[in-house]
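Sequence first, predicted coordinates after that:
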Amino acid sequence: MFTALRLLFKIVLGFVVLSLAWVGLYAIVPVPFTMTMMGDLVGGHSVTKDWTPLSRIDPDMPRAAIAGEDAHFCSHHGFDWRAIAGAAAHNAEGRRIRGGSTISQQTAKNAFLFQGGGYLRKALEAWFTLLIETIWGKQRIMEVYLNIAETGIGTYGAEAAAQRYFHHSAATLTPVEAARIAAVLPLPKKREAVAPTGFVRRRGNQIARYVGAVRRTGLDSCLR
């Protein structure tokens, strides 16, 4: 029994040390690849990405991400408990499934883990979310998010999305263009930012209206 506990302790300690080193490394170097990108390659798709510092991405892009994905990004510490509770109540009513993950949680999942559910992955996601909130800070979290989030089949990050959909750099995105990319984020394999119709058009227009509100009310204050 003592031997088993000692082995378990060593495994847990090794995981903690490894995860701290991994998060520390990604705090200063671009994330080179993710499990989601690997899935695209295995599925026969090419991967297009172009790491771009947050300072060279138009400010309306992170504002659109905040407006569309996580309005309390600058004020929470990785978890928006109100959004999580609201999503749980919404889903319990049998309506269209809605997530309550913050940008921090999505970044932790995208950078270190795999897609899909399960209690183990959720637990690991929570652990890595705590680490990046503590070690990286908000600006780095947003920078990584906007570089590795899937923005179309085989397309990752704001720069690759801007080039694919609008044929120019993410440094010069308009509020509408940024909003359309943000509208694609929840289901990037099923949505297109160019000439969107239906939900994507409505959602994109809604986010575009909120971009200015994010700036005026300081919801992006942690990124300035």
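Thanks, I have the structure now.

When you work out contacts or count neighbours from here on, use the C-alpha atoms and nothing else.
Fine.

which parts of stretch 108-118 are buried?
For stretch 108-118, a neighbour-count test (16 or more other Cα atoms under 10 Å) marks 108-114 as buried.

That should have said stretch 128-146, apologies.
128-133, 135-146.

which stretches of the chain form strands?
For the chain, the strands defined by DSSP state E occupy 48-49, 150-152, 155-156.

and the comparison structure, right after this:
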Amino acid sequence: MAGPPKRKRKRPVLTVLLTLVLLLLASVGIHRFVPPPTTFLMVSRSLEGEGLSYRWRSLDEISPRLVEAVIASEDSTFCAHRGFDMKAIEKALKANARAEKRGAGRLRGGSTISQQTAKNVFLWPGRDWVRKGLEAGYTVLIETLWGKRRIVEVYLNVAEWAPGVYGAEAAARHWFGKSASDLSAREAARLAAILPSPRRYNASSPGPYVRRRASRVQAAMGTVRNDGLAACVLD
């Protein structure tokens, strides 16, 4: 007896793929308007026994100095690229190759703010290739469906700034006892300076490394402001 036509056998697979694509698009589309309730990182840290301080604030309720500081520190070409900074990725790959030859520990990353947002909101912590592939796909989607202003708004609200502390509002209150809308340029630079290792460094009473890094970030904030590098986010 002849088997079923190949076209019929392919239909369930195509249906599953189409359903997955639609679910992916729906999840990205929802968060274009609805704040993420939590992230995988928040949940995993909470299960480990950490507290959870997460307070959503609109971008209008966050100091523009923090936007400038994060762009200066994390992704100076944010307004110019479409999700990926190929020059930064190339530099990171070369730096990591040199580090591996020397047996150095921490590797350098080349992720943009868009990539970090995609990872933080939709994916689990880790560095496996499956997650990196999904990160790239989500990055393209949020760049297309959200736009730059929404990406920064979400990023500032879900980023980890201390153990159990997520988002600019919780970070500002944790480190400086004030609202994110009242952050000074110096305080914003310090918050941006600890972003790469928020569980290790202190923003309110920084050591020499954070002070030096924050000083460089604050100087770069002037360039961001004067050259319009945050124009796609700030009015």
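Structure's in. What do you need? Being a predicted model, the structure only gives us computed values, none of them experimental.

just to revisit the earlier point, need the winner for burial among the strands of the first structure.
Among these, ranked by average contacts under mean count of other Cα atoms under 10 Å, first place goes to strand 150-152 (a mean of 27).

Tell me the gap between it and the middle of its chain.
11 Å (Cα atoms, centre = their mean, to the nearest Å).

Which strands or helices does that strand pack on?
helix 158-166, helix 175-184 (3 or more Cα pairs under 8 Å, 6 or more residues apart in numbering; DSSP states H and E).

So what does residue 185 of the first structure match up with in the second structure?
Aligning on TM-score structural alignment places residue 185 of the first structure opposite residue 195 in the second structure.

check contacts around its match.
160-161 (Cα atoms under 8 Å, 6 or more residues apart in numbering).

What separation do you get for residue 49 of the first structure and residue 39 of the first structure?
15 Å (Cα to Cα, to the nearest Å).

okay if I get the helices and strands packed on strand 150-152 of the first structure as CSV plus distance to residue 60 of the first structure and mean neighbour count?
Shown next, in CSV, are these (distance: least, Cα to Cα, whole Å; neighbours: other Cα atoms under 10 Å):
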stretch, distance to residue 60 of the first structure, mean neighbour count
helix 158-166, 11, 22
helix 175-184, 6, 27
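
can you list the ones you listed in CSV and add distance to residue 223 of the first structure?
What follows is these, written out as CSV (distance: least, Cα to Cα, whole Å):
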stretch, distance to residue 223 of the first structure
helix 158-166, 16
helix 175-184, 16
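
Out of these, the one nearest residue 101 of the first structure is which?
Relative to residue 101 of the first structure, the nearest member of those by Cα to Cα is helix 175-184, separated by 14.8 Å.

Does anything pack onto the closest one? Which helices or strands?
Against helix 175-184 of the first structure (3+ Cα pairs under 8 Å, 6+ apart) you get helix 60-69, strand 150-152, helix 158-166, helix 198-217.

Is it possible to get a markdown table of these that adds distance to residue 8 of the first structure?
Listed next are these as a markdown table, based on distance: least, Cα to Cα, whole Å:
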| stretch | distance to residue 8 of the first structure |
| --- | --- |
| helix 60-69 | 38 |
| strand 150-152 | 36 |
| helix 158-166 | 41 |
| helix 198-217 | 46 |
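
Can you check which of these gets nearest to residue 35 of the first structure?
Using Cα to Cα, these put strand 150-152 closest to residue 35 of the first structure, at 11.4 Å.

what stretch of the second structure does stretch 113-121 of the first structure fall on?
So stretch 113-121 of the first structure sits over residues 123-131 in the second structure, by TM-score structural alignment.
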